[in-house]
Every structure is written in structure tokens, then in C-alpha cells.
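Chemist: Okay, structure incoming, though there's no sequence with it:
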């Protein structure tokens, strides 16, 4: 087996648009660069789609929809299963590609390939379990029949932080349900999506079912697609501010919409918690993906009786992490995605310190090339600090306190976001109480990771609506038809 190298990986990934089964240049024949956030160097140039390219992609999806909707569910499932196996077999190549364009360490990239592939396997099994029902009218006489049909052409906008898994989490259920797609990956990390599209093509996905457009003009190219009356669904993962604008645009055609938006996850540590386990969980919840995750623990709310011990232990663990280019052995923390992102994280830390927070470790930009920020723990963070109310999206852990369970829940819920909350406690009755009281779409109890292809992922409030994964995930791509039968 040939060695996996940067050169071999970059030379094998497509860099054109995929429209109607054809890999082609943009109509403007222009490209834009994809950068390595660890060095700032250009990895490759990819096709820069225009509005006309976006329209062509939707044309292809619309043309393929009728045949794809009537394709046997087993056939759709087998394509997904084949793609799962191909992704799994190419873990090393895909992981290196992801690390190069996004920055996360190779170990995390391998984990994302495994996680992302699991959505293809899960929905390959769900493709043959799309059910309707048959019932007698309670009043007698007629019969009630319900059918589940694919929603239709779908526009998918995926983020840069999980460039493969956020694609499979949307594409998997759409393929299983019988929907065609136009996918626009983030301009910072288009390569993983292009590689995924090539895998699905190899797995037998028919031309036009999946179309991929890469562009440096995201808003300009996306809006005409969203406003096109032929589109039937919009799904987006990204910031709340962008999601809000897309929802407004989708209202014109009354599209089916699913939004997975920002987060401000509280991490609660109660007085009875196993502190060693809580610190382990905190490291997972905070440092997964360099903290650049909507599920990342954003606020550490710790009971006042154990806060000093917890903060000190967390600072020791965070301070011991190795920062560097994700392709290097032993590196545990890669760069942030852009210089702007790093400046934003530093600004939040500076604000907290100016308001009285104490830096236990980190709190500085790492000198040299790349967008690196030192893993940081802040203690005694005051209530007014921006770091407690804004999504950090970086390796910064602000620690504050609560007095009792009611205070913990009150502080946890005091946010416009509602994606995920974490809690560590050994009190089983408390587990039930807080699971019901926390105003979040997901709750992790004594664990720092909640994401699972078999579970419904999604939030409430300004964290969005709709669910991805689990039995619920495929229903986002299905419509119900009711038929009244008079025998």
C-alpha cells in the first residue's frame, strides 16, 4: 500500500464542481485558494462557482428527483452502505486531508471519519424502514392510509469545523429518503466534501442526485437557490446569525427548513460529582475539535465547595496539552481556522481578565506561523464577562460557581441558546430533575460527548430546530400524504 502523503492526498482530491454527474470548472473559469491554517500556505485552488453554476446544480437535482424518488429503498441503502465501507477503508487519506484544510490533529480527524461514516451506515439501514399506516376511520366506512414521500430537491450548507461529518449527517438521510441535493461546503474547508462526493459517486450514486458547488461568494450564490420555487428543503449548520438570514430567505417559498446553529453549552459540576471523571469529561467537552464545535462546553458552572479543586485540575490538564500542526506526532491542539477567529477568542479572554477573571493557564496567542491559541482556563469569571454569553469557538474554559441545584439550572438556562448541556453528579434523582429542567435539545450526564449517529442531534431556542441522526433524522426529508379510501 502506497504511503499517504500530503502530495498524494491533495493530488487525488477533486477541485472542480460536481453538477449532474460531471466534474467541471465554474462558468467563470475562476478559482479560490484553500489554506492550511497551521501555516497560512495555499494547499490547492478549487473552482469558484457563480450564480449560474448554482442554478445549473439545482437544475440537475430537479431533473434527477423523479427517478431517484422511485429508486428502490434497498438500492438506496446499498449505495450508502458501500459509501460507508469506502470511507472506512480510506480513513488515513481522508483524515490527512481534513487535518490539512481544517487544522485538527490527525487523531481527531480519524475520529471524525469514523463518526461521519457511521451516518452512512445508520441511514443505509433506515432507507428500508420508511413506514406509512393503514387504519379504519373511527366513524366507520372509509379507510385512512398514510404514505411517506421524499421532500424533494434539498439545498445543504455545511460548516468548516466538521467538514466531513456534517456532510454525511445531511446526505445520509436525504439519500435514504429519496431526495436529490445541492451541497455548498464552507469555503475554508471544501476538500473533505469534494472527496466525500467522489466516494458517493464511486459507490453508485446516480448523476444529479448529489451536486456540489464550492464558492467564495456564499451568500450571493446561495440566495437564488433558496428563493427558487423548485427547491423544497433547506438545511444549514453554522452560526445563528447566518441561519437567521437563511430562514428569512426560505420563507418566500415556505421551504422545509432544519437549522443546527450556535451553542453556549453549560458544564455543571455538582458537589457530589466524581471530580476526576468530571475533569476527564470537561477535557472532552471543551477540547474536542480545538473547542471549535457548537457542542463545546462554553461555561463551566461548578459548585462553590469544589470549584477550586476542579479549576486547578482542569488547568493542569489544559496546560499540559501539546500545541502544533495537526500532522505532527504528539500534537493534541491544532490551530484555529483563521486569524480572525483567533483574534475573536483572544478578545473574549482579554475582556474577562479586564473584568476580574484570573488566568490559571494560557491566555495568549502562540507566536509564530499559523493561528494557534494556548489552551486557557479562566477562574473567578464574573457574570458580566462576554466569554460566558458568547460562543467561544476556541480552547478557552471559563469557570464560575453556583450555590445549589436551583441556581445551577437558572444559570445554565440563562442563554438564548439551547443546544446541549452537560452535568456531572452521582445523584440519580437529580439526574431526572435537571434533565427535565435544562432547556436544551440534548443533555449529557456524566459524559463529555453526546454526538451519536443513532441519536437525534439538535437544539431549541436560538440553537435551531429539526433533528439530525437517530430515527428522527430521516423524517426531516420526508413528507406525509394522507389518502382517504372508500372501499
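Modeler: Thanks, I have the structure now. Not measured: the values here are computed from a predicted model.

Chemist: can we go C-alpha only for contacts and neighbour counts from here?
Modeler: Noted.

Chemist: Nearest residue to the middle of this structure?
Modeler: The C-alpha lying nearest the average C-alpha coordinate of the chain belongs to residue 166 (C-alpha atoms, centre = their mean; 4.6 Å).

Chemist: For that residue, give its distance to residue 113.
Modeler: Residue 166 sits 11 Å away from residue 113 when distances are taken as C-alpha to C-alpha, to the nearest Å.

Chemist: ok, now how distant is the closest residue to the residue nearest to the centre of the chain other than its chain neighbours from residue 182?
Modeler: Nearest residue to residue 166 in three dimensions, chain neighbours excluded: residue 158, at 6.1 Å (C-alpha to C-alpha, 6 or more residues apart in numbering). Residue 158 is 11 Å from residue 182, where distance means C-alpha to C-alpha.

Chemist: structure B:
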């Protein structure tokens, strides 16, 4: 463990912020607990670095990000081990996250040199119009613990590609990965003051300091809808440019004509990636009544065969992030059982601590909290459906709309349902929607704006228009 930290992290000292392995509860590192004064100093550094970095040619910015991508790829095993240490993620999930996270640096590098603009004659004549872009300024990036690498690279990659400098507040549970990524960026050639990480347990005080600072012109936040609402209220005070990637409650629809083997394989990925601790995780399963028994048997058997254990053991599912998270998931399951649901399949898991067994529930009331609330754990509640109208009402009957999944043998029907589904992303006959090359984000109270794709870079740019006399 010590050798991994020494290889990946910059030197640090301090006290107050213990980072623990959720699989064991053992403290693996202790960092200085950031304060509002530290947050202000981080903005000082980012503001000083901004003019030079914004003026750096796009190709040179792209080269830095490409070198960071290469360094992440070369150090994938160590980075995955670090993620598993502080997050508890299973080995395969951690390696997959590193590859996914690195790809945001590569994609942002490719987009850095393709910033759009326009030059036209004005409709009335006598003038020419030039439309261009400029970096929005110092960007504050606030990230969660469930994907400690990807949530940072998905924000920092396009921000840096656009010419912004950044201040980063990682989750207090997983600050080590953020520090490792900052070190990689500096090693790749980024000016040291262009990326500033402030680990802290007092997220509210640190982020509030940034929201009050006139030099911070962008906030990009990933986290709960409740916290997002409060940050939007703060942003209104200075009209701060915001991107919000908030909560999810993804439906997973199985039609009567679906390939049930493919639907099962897709469900295993959509539900159990990162142990269900993903905003895109399939949260509620709507299975046509004609195939609900067969699907439950197939999916349940695959779920019961999952292995649960610590990183390094070869297990497919790791611990939840905290005992509090376990208690929350367990309360949702117990509430469903009290209302008549039953457990059909369950995988064995270690007792105590942060472990929760992957679980399949049947006969779940459509309005049970395990269906209407985001579970963020390895539990799959199944609800049977019969009519398209009833299905669509359940699919859209939530304030959230991040991701959805549809499995059907009739592509036309699946696309019609996808078009009627109030979600920013829909996987059709596949259990994965995330890709660095395409826009990630939701509708309704799942967020504002998009990350990834071309939209990811534009989120860190301001449009500027010049009207030039041509008489």
C-alpha cells in the first residue's frame, strides 16, 4: 500500500482528514483538512495561472492532455489499486474506471483543437460578424466518491482543453485519486497552479468560499439533487455559470419480445457496475408480465452467483462506501419487504462492516421507496407491467431523468419508448450508456448541461461576437 501511495501521490503532510479503506475500516492516509483559507489560496493560484494557460495554443494544451492520458494508461494498475484502496471498488471495476477516466483526457485533447467559430456577412449588409469562444475562467469542480477518477477527468479534461484553470474539491472519502491525477497533469506539462486540489471534510465551507469569489466563474458539480439545489441557489447570487449532474433513478425495461439472455447480461452491467453505486445504475426493473418469471430466474441466478469481497480477492462486488450507506440500502429493502415484496435471489456476502449482498426483489409495489428512491446499492426491485400506457407512466413518474434502459426485439417500439422517456440518456439493448465521446447528463431534476462529447468542452467556454464595420 505505502509503495502505491509513494509512486502516485505528491508529498503531503497534515492532519484532520483520515482516508479509510471501506473494506477494512483501516486508515490508509491522513491529509490536511482544507479550510476556507485554503480554498481562497487555491483560487489565488488558479487566477494567477489563468492568463498564460488561456493564451496557450490549443495544440499545446492538447499535447498536455494526451501526455496525461498516456501516463494514466501506463499506470493503470497502480491507479486502479489506489481507487480500490479508498473506494473499495472491485478490481475489474477499478481498472475499467481508469480506462474510462483516461479517455476523457484523450477526447478533450482531440476537441481542444476543434473549437467552433463563425465568420459571416450580416443579413442587412455593411458589416461582418465574427463569432468565437473564450475560456469561462477559473472553474470550481466538485466531485463525488463513487467514480473518484472519472468524475474529475470528465470535468478537468474539457476545462483545461478550453483554457480554464481549475480548483477541485474531491469527496472526503476519496481525495487520494484526485491528488494522483493532479500530479499526473503537472508531470504531463500542465503549469502547477492550473490545477489545485483542496481535500476537506467541510465541503460546505470550501465550496461557499469559491461561490463568493468573483474570480470563480464556473461551477461543475456532480452529486445529489438536494445538494445541487442548494448550490444553484448560491450560484444565483453572482449568476455563476453552472453544470449540474445530479441524482438518477434509471428504469430498466424488458419487453415481452426481448432476448432474455441479452437482457440479463445488460441488467448485470447496468445494475451491478460499481456495486450499484452509480447515478446511471438501473434502479427499478419493469419486466413484462409474460416474461417476468423467466427473466427473474435468469437474472436472479446470475445475481446469486456474484462474488462479494475485498479488492485483490478476485471478487466481482466490493463493499459499499460506508456503514451509513449499508443502513440506507437495508432500510429500503426492509420497507419493501414490509409491503409484501419478497427476496427471490441473494448472493452471499461478508457480514458486518460495509458489505451488502446483491439482492433481487419480486412482487414490489410500484410506489415502494425502493422503486421511487435512488438505491445506490446492489439491489434490484422487479415490477411487472402489461400495457404500454401503464409502463410509460411508471417510467416517467419521477422527478429524476438521467438514464434509462430498454430491451426489446422490436427496435421501432424501443425507439418510440426511448423518445417518450424523460431521460437524458437511453441504452437500447445494452446496459452501458457512458462514453467520453457523447454527451452525459439528465433532464428534470437530474441536472443542467452535459459532460463529455463536444458539449463537454462548450460547457467551459463563453461565446463572444464581434460586429465589424465593412462599409
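Modeler: Arrived safely, thanks for sending. Because the structure is predicted, anything quoted here is derived from the model rather than measured.

Chemist: care to give me the TM-score?
Modeler: Comparison of the two superposed chains (TM-score structural alignment, normalised by the length of the second structure) gives a TM-score of 0.98, and 470 aligned residues with a C-alpha RMSD of 1.3 Å.

Chemist: Could you list which residues are in contact with the aligned residue in the second structure for the residue nearest to the centre of the first structure?
Modeler: With TM-score structural alignment as the criterion, the equivalent of residue 166 of the first structure in the second structure is residue 151. Neighbour list for residue 151 of the second structure: 101, 143-144, 222 [criterion: C-alpha atoms under 8 Å, 6 or more residues apart in numbering].

Chemist: just to revisit the earlier point, what helix or strand is the residue nearest to the centre of the first structure located in?
Modeler: Residue 166 of the first structure belongs to helix 165-177 when assigned by DSSP states H and E.

Chemist: any idea how far residue 157 of the first structure lies from residue 69 of the first structure?
Modeler: Using C-alpha to C-alpha, we find residue 157 of the first structure at a distance of 22 Å from residue 69 of the first structure.

Chemist: what's the answer for residue 246 of the first structure, then?
Modeler: Here residue 246 of the first structure is placed at a distance of 26 Å from residue 69 of the first structure (C-alpha to C-alpha).

Chemist: just to revisit the earlier point, what is the corresponding segment of the second structure for the helix or strand following the helix holding residue 166 of the first structure?
Modeler: The C-terminal neighbour of helix 165-177 of the first structure among helices and strands, as given by DSSP H and E, is strand 181-184. Strand 181-184 of the first structure falls opposite residues 166-169 of the second structure when the two are matched by TM-score structural alignment.

Chemist: after superposition, how close is the matching stretch to the first structure?
Modeler: Its match in the first structure and stretch 166-169 of the second structure itself, once the structures are fitted together, sit a mean 0.4 Å apart by mean C-alpha distance after the TM-score superposition for the first structure.

Chemist: Name the residues that touch that stretch?
Modeler: For stretch 166-169 of the second structure, with C-alpha under 8 Å, 6+ apart as the criterion, the contacting residues are 42-43, 46, 138-143, 156, 159-160, 194-200, 203, 206-207.

Chemist: quick one: that stretch to chain centroid distance?
Modeler: On the basis of C-alpha atoms, centre = their mean, to the nearest Å, stretch 166-169 of the second structure sits 16 Å off its chain's mean C-alpha point.

Chemist: Same check on stretch 108-127 of the second structure?
Modeler: When C-alpha coordinates are averaged (C-alpha atoms, centre = their mean), stretch 108-127 of the second structure and its chain have centres 31 Å apart.

Chemist: and it, how far apart are its ends?
Modeler: Terminal residues of stretch 108-127 of the second structure lie 34 Å apart, using C-alpha to C-alpha.

Chemist: Also stretch 409-429 of the first structure?
Modeler: From its first residue to its last, stretch 409-429 of the first structure covers 15 Å (C-alpha to C-alpha).

Chemist: In the second structure, which residues correspond to that stretch?
Modeler: Taken onto the second structure by TM-score structural alignment, stretch 409-429 of the first structure occupies residues 392-412 there.

Chemist: before we move on, what about stretch 52-61 of the first structure?
Modeler: Mapped onto the second structure using TM-score structural alignment, stretch 52-61 of the first structure covers residues 37-46.

Chemist: By residue count, tell me the biggest helix in the first structure.
Modeler: In the first structure, with assignment by DSSP state H, the single longest helix is helix 106-126.

Chemist: what does that helix correspond to over in the second structure?
Modeler: Correspondence between helix 106-126 of the first structure and the second structure is established over residues 91-111, with TM-score structural alignment as the criterion.

Chemist: again, but for stretch 279-289 of the first structure
Modeler: Residue correspondence for stretch 279-289 of the first structure in the second structure, counting by TM-score structural alignment: residues 264-274.

Chemist: Share the number of residues neighbouring the alignment partner in the first structure of residue 445 of the second structure, please.
Modeler: Following TM-score structural alignment, the counterpart assigned to residue 445 of the second structure within the first structure is residue 462. By the other C-alpha atoms under 10 Å criterion, the neighbourhood of residue 462 of the first structure contains 21 residues.

Chemist: in terms of contact, does residue 462 of the first structure touch residue 439 like I think?
Modeler: No - contact between residue 462 of the first structure and residue 439 fails when scored by C-alpha atoms under 8 Å: they sit 11.4 Å apart.
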